[in-house]
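>>> give me the fold of what follows.
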Amino acid sequence: MHFQWYPGHMTKAKRQMQEDIKLIDVVIELVDARVPLSSKNPDIDELAKNKSRIILLNKYDLASQKYTEEWKKWFESKGYFVALVNSKSGSGVKAVHEVIQKACKEKIERDRKRGILNRPIRAMIVGIPNVGKSTFINSFAGKACAKTGNKPGVTKGKQWIKLNKNVELLDTPGILWPKFEDQTVGLRLAFIGSIKEEILNITELSMEFIKFMHSKYSGMLEKKYEIEKSEDSLETLQRIADRRGCKLKGNELDVNKAAGIILDDYRNGRIGRITLEFPEITETVLEDTKAIDEGKEIDQSK
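Reported below is the predicted structural model:
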């Protein structure tokens, strides 16, 4: 499968961010805890390179607890301040105030020495489509001040949100980079629902997900759907379709309907807490990328 989704308003949003970043003290980036690196926009690193950075691992309740803790340590080792949040339930959201204060400690101290007291910290909230930014802001602010939806691309314009006397938030539309250099990134984002389904082949996508599950979480699909194990993705999909009564006229199996059920079940945590990428593998990929950039040979034994 080939992935590409970059509506025109995202180009405009990126240009606007380049201007807005000058007004900001700290950049808060929401990532999906199931795909922390794939859901992290690499453009933000360049745009916010001189700012304090906070990573919020959102939807951590849908991800493996073990791997989420590993990702938290991984990001902290890279110099980020990190918090775990569930923007939907509000879990962990209050603790973000404390993280903001920690991230801006030097800035607050500089202001104090200049005699500037109680100047609000200005924070920018960023994240890719459908990562839960608007829901987080509503939960963080305690009122529905940002439009929410369960489809990518709901937030379309710039909004300043005054939380309290200490913090002001600048919300931005979620932006994806113009091209997925690694199609595996696109695949993972499609799994979690960050790419519009109108441009996807749901049956193919579901079979790719089944293939991943067989490789990394063997037995979970069979347990969830009460089916016999098969290493073949299509056969597994057909068995799930049969088990769920997904039928077309003539009693033919409706694999497309079953594919939609599987993806919806995954996205809503009904299959289990499943992380799609892992810190130790990420380190290997980053080392290999650096080696290529420096003209070195890659260690194929990893």
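>>> could you use CA atoms for every contact and neighbour count after this?
Fine.
>>> let's verify Thr155: helix, strand, or coil?
Three-state call for Thr155 (DSSP: H, G, I helix; E, B strand; the rest coil): coil.
>>> OK, contacts around the nearest residue in space to it that is not next to it in sequence?
Distances taken as Cα to Cα, 6 or more residues apart in numbering put Pro173 closest to Thr155, at 5.0 Å, once the chain neighbours are dropped. Pro173 makes contacts with Met10, Ala13, Val126, Gly127, Pro129, Gly153, Val154, Thr155, Lys156, Gly157, Lys158, as judged by Cα atoms under 8 Å, 6 or more residues apart in numbering.
>>> relative to Leu205, how far out is the fifth one?
Same thing as Pro129. 19 Å (Cα to Cα, to the nearest Å).
>>> sorry, back to before: let me have the contacts of Pro173 in JSON lines, adding neighbour count as columns.
Shown next, in JSON lines, are these (neighbours: other Cα atoms under 10 Å):
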{"residue": "Met10", "neighbour count": "20"}
{"residue": "Ala13", "neighbour count": "17"}
{"residue": "Val126", "neighbour count": "24"}
{"residue": "Gly127", "neighbour count": "25"}
{"residue": "Pro129", "neighbour count": "23"}
{"residue": "Gly153", "neighbour count": "20"}
{"residue": "Val154", "neighbour count": "16"}
{"residue": "Thr155", "neighbour count": "20"}
{"residue": "Lys156", "neighbour count": "14"}
{"residue": "Gly157", "neighbour count": "12"}
{"residue": "Lys158", "neighbour count": "14"}
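>>> closest one to Ile240 out of those, please.
Pro129 (29.5 Å; Cα to Cα).
>>> which SSE is that closest one in?
Assigned by DSSP states H and E, Pro129 falls within no helix or strand.
>>> hang on, it packs against Ile175?
Yes - the pair Pro129 and Ile175 qualifies as a contact (Cα atoms under 8 Å) at a distance of 6.3 Å.
>>> any idea how far the residue most central in space within the chain is from Asn118?
By Cα atoms, centre = their mean, the chain has its centre lying nearest to Asp32, at 2.8 Å. As defined by Cα to Cα, Asp32 lies at a distance of 32 Å from Asn118.
>>> again, but for Lys72
For Lys72 relative to Asn118 (Cα to Cα), the value is 30 Å.
>>> I'd like the structure of this one too, to check against the first:
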Amino acid sequence: MPQPIQWYPGHIAKAERQLKEQLNRVDVVLEVLDARIPYASHHPQFDEWVQDKPRVIVVNRRDMIPSETLTQWRDWYQSQKLQPVFTDAQKGKGVKGVIKAAQIAGKAMNDRRISRGMKPRPVRAVVMGLPNVGKSALINRLVGKKVVASARKAGITKQLRWVRISDQIEMLDAPGVIPWKLDNQENAIKLAICEDIGAASYDNELVAQALVKLLVDLNLNQVLGDRYELETGEMSGEDYIIALGEHRFQNDKERAAVALLNDFRKGNLGLLPLELPT
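Below is the predicted model:
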């Protein structure tokens, strides 16, 4: 039985505590999800923390899924009475929609202030999400310059920081928060595949095997044949990684697994969603 994937760096417990304290001060919550895995990248306690605060669903990495999948997700969220904003934070696509949505969601706060004879103030928004879903890249795009550290790996942001986006919006950049225990191991594997969790928490070979199985289950496995000139046929994920190691990497299964994961993460296999709305 493989060791379950668990990852909870020391800074996250502190960040989670501080985030809960700051939630009392914010007017609107922006939840950033990974477009490849919107279900798996949703924190199971998010609704409990946010309660009835206005929220904006930001589905990032829209450039990594096909347009028809994006439309399916938009329709699904709208059926849930939610208006998602789809972004590519690295290239700045869709970020104006985030500002507009945050302003609309925060308008009720200023309406209340004005009705009490108080002056309007900037909307306070918090950017929440799991590690490495693109929160910091999104804030840098919103500000128009690099104000927070951003990189393609989990755990870069380690403390909370307020950033002024404009005269109308202040935004709190929070470290990625992840459940202290990953009870749903199917989701944990998807997070590992998408690099939304620390690399020390998983075995590359097992995660690459799981990616092969997912692609087969979603009828997307032809991308593997196209990329590596090696069809999956009736092979299991484990058999495919062994065969790929023999075919391309001098019998090195680990190199084959890492190459496959990196190709998926960089988009070299094409636009591949790992989840579809149900």
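>>> quick one on the thing from earlier: the residue nearest to Thr155 of structure 1 -> structure 2?
By TM-score structural alignment, Pro173 of structure 1 lines up with Pro175 in structure 2.
>>> could I get the full set of strands for structure 2?
28-34, 55-60, 85-87, 123-128, 161-164, 169-173 (DSSP state E).
>>> starting at the chain centroid, how far to the longest one?
Remark: strand 28-34 of structure 2 is offset 9 Å from the chain centroid, using Cα atoms, centre = their mean, to the nearest Å.
>>> which ones are touching Gly48 of structure 1?
Check again: residue 48 of structure 1 is Ala, not Gly. Contact analysis of Ala48 of structure 1 by Cα under 8 Å, 6+ apart lists Ile21, Val27.
>>> name the nearest residue to the residue nearest to the centre of structure 1, sequence neighbours excluded.
The nearest residue in space to Asp32 of structure 1 (Cα to Cα, 6+ apart) is Asn58, at 5.1 Å.
>>> aligned partner of the one you found in structure 2?
Per TM-score structural alignment, Asn58 of structure 1 is aligned with Asn60.
>>> repeat that for Ser218 of structure 1.
Match for Ser218 of structure 1 (TM-score structural alignment): Asn221.
>>> quick one: neighbours of the closest residue to that match other than its chain neighbours, just the number.
Nearest non-adjacent residue to Asn221 of structure 2, counting by Cα to Cα, 6+ apart: Leu215, 4.9 Å away. For Leu215 of structure 2, the count of nearby residues is 19 (other Cα atoms under 10 Å).
>>> how much space separates Leu215 of structure 2 from Tyr8 of structure 2?
28 Å.
>>> just to revisit the earlier point, wait, doesn't the match of Ser218 of structure 1 sit right on Tyr228?
No - checked against Cα under 8 Å, the pair Asn221 of structure 2 and Tyr228 is beyond contact range at 11.2 Å.
>>> what about those two, which has more around it?
Using other Cα under 10 Å as the criterion, Asn221 of structure 2 and Tyr228 rank with Asn221 on top: 19 against 13.
>>> re the thing from before, who's more crowded, Lys72 and Asn118 of structure 1?
Lys72 (21 against 12).
>>> show the contacting residues for the counterpart of the more buried one in structure 2.
Aligning on TM-score structural alignment places Lys72 of structure 1 opposite Arg74 in structure 2. Neighbouring residues of Arg74 of structure 2 by Cα under 8 Å, 6+ apart: Gln83, Pro84.
>>> dump the residue contacts of the counterpart of Leu189 of structure 1 in structure 2.
Using TM-score structural alignment, the equivalent of Leu189 of structure 1 in structure 2 is Leu191. Contact analysis of Leu191 of structure 2 by Cα under 8 Å, 6+ apart lists Ile37, Ala40, Ser41, Ile197.
>>> try 10 Å this time
By Cα atoms under 10 Å, 6 or more residues apart in numbering, the residues touching Leu191 of structure 2 are 5, 34, 36-37, 40-41, 130-133, 185, 197-198, 207.
>>> quick check: end-to-end length of stretch 56-65 of structure 2?
Start and end residues of stretch 56-65 of structure 2 are separated by 20 Å (Cα to Cα).
>>> what of stretch 34-45 of structure 2?
Counting by Cα to Cα, the terminal residues of stretch 34-45 of structure 2 are separated by 17 Å.
>>> which of the residues in it are buried?
The neighbour-count check on stretch 34-45 of structure 2 (16 or more other Cα atoms under 10 Å) flags Asp34, Ala35, Arg36, Ile37, Pro38, Tyr39, Ala40, Ser41, His42, His43 as buried.
>>> where does that stretch end up in structure 1?
Going by TM-score structural alignment: stretch 34-45 of structure 2 matches residues 32-43.
>>> counterpart of Glu256 of structure 2 in structure 1?
That one is not Glu; residue 256 of structure 2 is Ala. Per TM-score structural alignment, Ala256 of structure 2 is aligned with Ala258.
>>> same check on Ala13 of structure 2?
Using TM-score structural alignment as the criterion, Ala13 of structure 2 maps onto Thr11 of structure 1.
>>> for Ile44 of structure 1, see how far away that match is.
Using Cα to Cα, Thr11 of structure 1 is found at 13 Å from Ile44 of structure 1.
>>> look at those two and report which has more neighbours.
The neighbour count for Thr11 of structure 1 versus Ile44, taken as other Cα under 10 Å, is higher for Ile44 (19 against 14).
>>> that one reaches Met17, doesn't it?
Yes - using Cα atoms under 10 Å, Ile44 of structure 1 is in contact with Met17, at 9.3 Å.
>>> what about the match of Asn58 of structure 1, neighbour count?
Counted with other Cα under 10 Å, Asn60 of structure 2 comes out at 27.
>>> same deal with Arg161 of structure 2?
13.
>>> if I line the two up, what does it land on in structure 1?
With TM-score structural alignment as the criterion, Arg161 of structure 2 lines up with Gln159 in structure 1.
>>> residues near the nearest residue to that match once chain neighbours are set aside, how many?
Nearest non-adjacent residue to Gln159 of structure 1, counting by Cα to Cα, 6+ apart: Asp171, 5.2 Å away. By the criterion of other Cα under 10 Å, Asp171 of structure 1 has 23 neighbours.
>>> roughly how far apart are Asp171 of structure 1 and Lys51 of structure 1?
16 Å.
>>> ok, now Lys66 of structure 1?
In this structure, Lys66 of structure 1 and Lys51 of structure 1 are 29 Å apart, going by Cα to Cα.
>>> which one's more surrounded, those two?
The neighbour count for Lys66 of structure 1 versus Lys51, taken as other Cα under 10 Å, is higher for Lys51 (16 against 9).
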